[in-house]
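K.L.:
dropping the sequence and predicted coords here.
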Amino acid sequence: MEKKVLMAALVIIGVVVLIAGCYSILNSKNRSNEYVFVEHYVETQGFLADDPEVNAYVYMGYPTYNSTTSQNLLKATWFPPLNKSLRVMLGNGKGIGKEGCHGGEMYLYGAYELPYKKDNITIKRVDRKGTVYLDYNGESLVLNPGDIWYNNSSRIEIIHFTNSTVDENVKVNISVMDRIRNFGIFTKGLD
């Protein structure tokens, strides 16, 4: 009697393991065709401290990529290699001027092995849901897909300004909006 109970238990356990294995294989996503898109963006605005209606800015290059979050689509003028080992696409950009509209630079970097370090960001790991675990300027951050981390600051600087009619020091109020955003899981389009 004990042998029959033991055999029945082993058969049931075997069937459960077989069903769980088949379910896992049939319902697993092909992670080699996906990556997580994370963006670090710093926007700097400058206004004359004595006349806040006057912008103080310089022109920069133009953005090289943009993302469509509704379709999880990343469009760029240049991509790092999209291969099966790509884990994270890091957008790193900055904008200068009122609301960053007077110029910006944005570059893409591919993280093929984790941890990945670029300047003052270290992407430590990414989980299956697209949550990113990273360090930024020594601070540990955990960003789920759609999460945004902000750090806003401001300062006043004396800047020497020269043009054809002016050669003087001006007081500039500079505000900086520093943000990191996890856009979530995107498809590489390899299939």
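P.N.:
Done, it's in. Numbers count the residues shown, from 1 in each chain.
K.L.:
going forward, measure contacts between C-alpha atoms and count neighbours the same way
P.N.:
Will do.
K.L.:
buried set for the helix or strand containing Leu74?
P.N.:
Element membership of Leu74 [criterion: DSSP states H and E] is strand 73-76. Residues of strand 73-76 classed as buried: 73-74 (neighbour count, 16 or more other C-alpha atoms under 10 Å).
K.L.:
that one - contacts with which helices or strands?
P.N.:
The contact analysis (3 or more C-alpha pairs under 8 Å, 6 or more residues apart in numbering; DSSP states H and E) places strand 73-76 against strand 65-68, strand 167-187.
K.L.:
packing partners of the first one?
P.N.:
When you say that, I think you mean strand 65-68. strand 73-76, strand 104-111.
K.L.:
nearest to Leu26, of the ones you listed?
P.N.:
Smallest distance to Leu26 across the helices and strands packed on strand 65-68 (C-alpha to C-alpha): 25.4 Å, for strand 73-76.
K.L.:
so where do the helices sit in this protein?
P.N.:
For the chain, the helices defined by DSSP state H cover 2-27.
K.L.:
take the one below as the second:
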Amino acid sequence: MRSLVYILSVSVLLLAACLRTGAREIRTGAFFSPDGLGLSLQFDNDWGDEIRCVNLYADMYGVYSGRTAEAGFVASYTHSYILKVYDFEYSRLSMYAGAGFLGGYVHDYESGMFSTTDRALRHGRGLVAALACDLGLAFDFDRRVTVDLSLCLAPGLHFRRDADSGTTIISAYRRGFISALLPRLCIYYRF
């Protein structure tokens, strides 16, 4: 419970810092991915060529397949640059890429996919600290709705406590590479 309060406190501070930057346009919406479900905020700069994005979501690794009942928590921030814009009569398509950071309290990848007693997740959740590399497409529609489709590579470290020995195990965050293949869909309302 303390970790949840800590993550939410840090998230609120990040959001407050982003709001003070004088964004030209603010988008708020829902985050959907095989990785998890949550909230997302985007801020454009004054010139409209940069996007800052904050995602807060429940990490659902192993929950959908029944391998665990414990969801994790993730907060990420990316600063992306718009690479190309295509303007249409009633919509706009933007291609962007950027980097930032990702942190949370999550499960890391373990082999096996489906729900059987011998395939339950063996390791508990742990802290993750990673670089977040984002690549995506944003579809801005005339009705103040934006649909964003992206991929995120997150190389980093995973810290967890071994239940048997009580030692802290530090390993590469393998899911940061695997989940780069999983698309993220965000549906925003623009203010």
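P.N.:
Cool, got the structure. The model shown is predicted, which means the values in this text are computed figures rather than measured ones.
K.L.:
can you calculate the TM-score here?
P.N.:
Put the two chains on top of each other and the TM-score (TM-score structural alignment, normalised by the length of the first structure) is 0.32; 108 aligned residues with a C-alpha RMSD of 5.4 Å.
K.L.:
ok so, going back, what residues does the strand holding Leu74 of the first structure touch?
P.N.:
Applying C-alpha atoms under 8 Å, 6 or more residues apart in numbering, the external contacts of strand 73-76 of the first structure come out as 64-68, 186-187.
K.L.:
same list, those, but as JSON lines with neighbour count and distance to Ile174 of the first structure please.
P.N.:
Formatted as JSON lines, the contacts of strand 73-76 of the first structure follow (neighbours: other C-alpha atoms under 10 Å; distance: C-alpha to C-alpha, whole Å):
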{"residue": "Thr64", "neighbour count": "17", "distance to Ile174 of the first structure": "25"}
{"residue": "Tyr65", "neighbour count": "17", "distance to Ile174 of the first structure": "26"}
{"residue": "Asn66", "neighbour count": "13", "distance to Ile174 of the first structure": "26"}
{"residue": "Ser67", "neighbour count": "14", "distance to Ile174 of the first structure": "28"}
{"residue": "Thr68", "neighbour count": "10", "distance to Ile174 of the first structure": "30"}
{"residue": "Phe186", "neighbour count": "20", "distance to Ile174 of the first structure": "35"}
{"residue": "Thr187", "neighbour count": "19", "distance to Ile174 of the first structure": "38"}
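K.L.:
could I get those as JSON lines with distance to Thr162 of the first structure?
P.N.:
Below are the contacts of strand 73-76 of the first structure laid out as JSON lines (distance: C-alpha to C-alpha, whole Å):
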{"residue": "Thr64", "distance to Thr162 of the first structure": "31"}
{"residue": "Tyr65", "distance to Thr162 of the first structure": "34"}
{"residue": "Asn66", "distance to Thr162 of the first structure": "35"}
{"residue": "Ser67", "distance to Thr162 of the first structure": "38"}
{"residue": "Thr68", "distance to Thr162 of the first structure": "41"}
{"residue": "Phe186", "distance to Thr162 of the first structure": "46"}
{"residue": "Thr187", "distance to Thr162 of the first structure": "49"}
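K.L.:
just to revisit the earlier point, can I get the helices and strands packed on strand 65-68 of the first structure in a markdown table with distance to Tyr133 of the first structure?
P.N.:
Formatted as a markdown table, these follow (distance: least, C-alpha to C-alpha, whole Å):
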| stretch | distance to Tyr133 of the first structure |
| --- | --- |
| strand 73-76 | 21 |
| strand 104-111 | 13 |
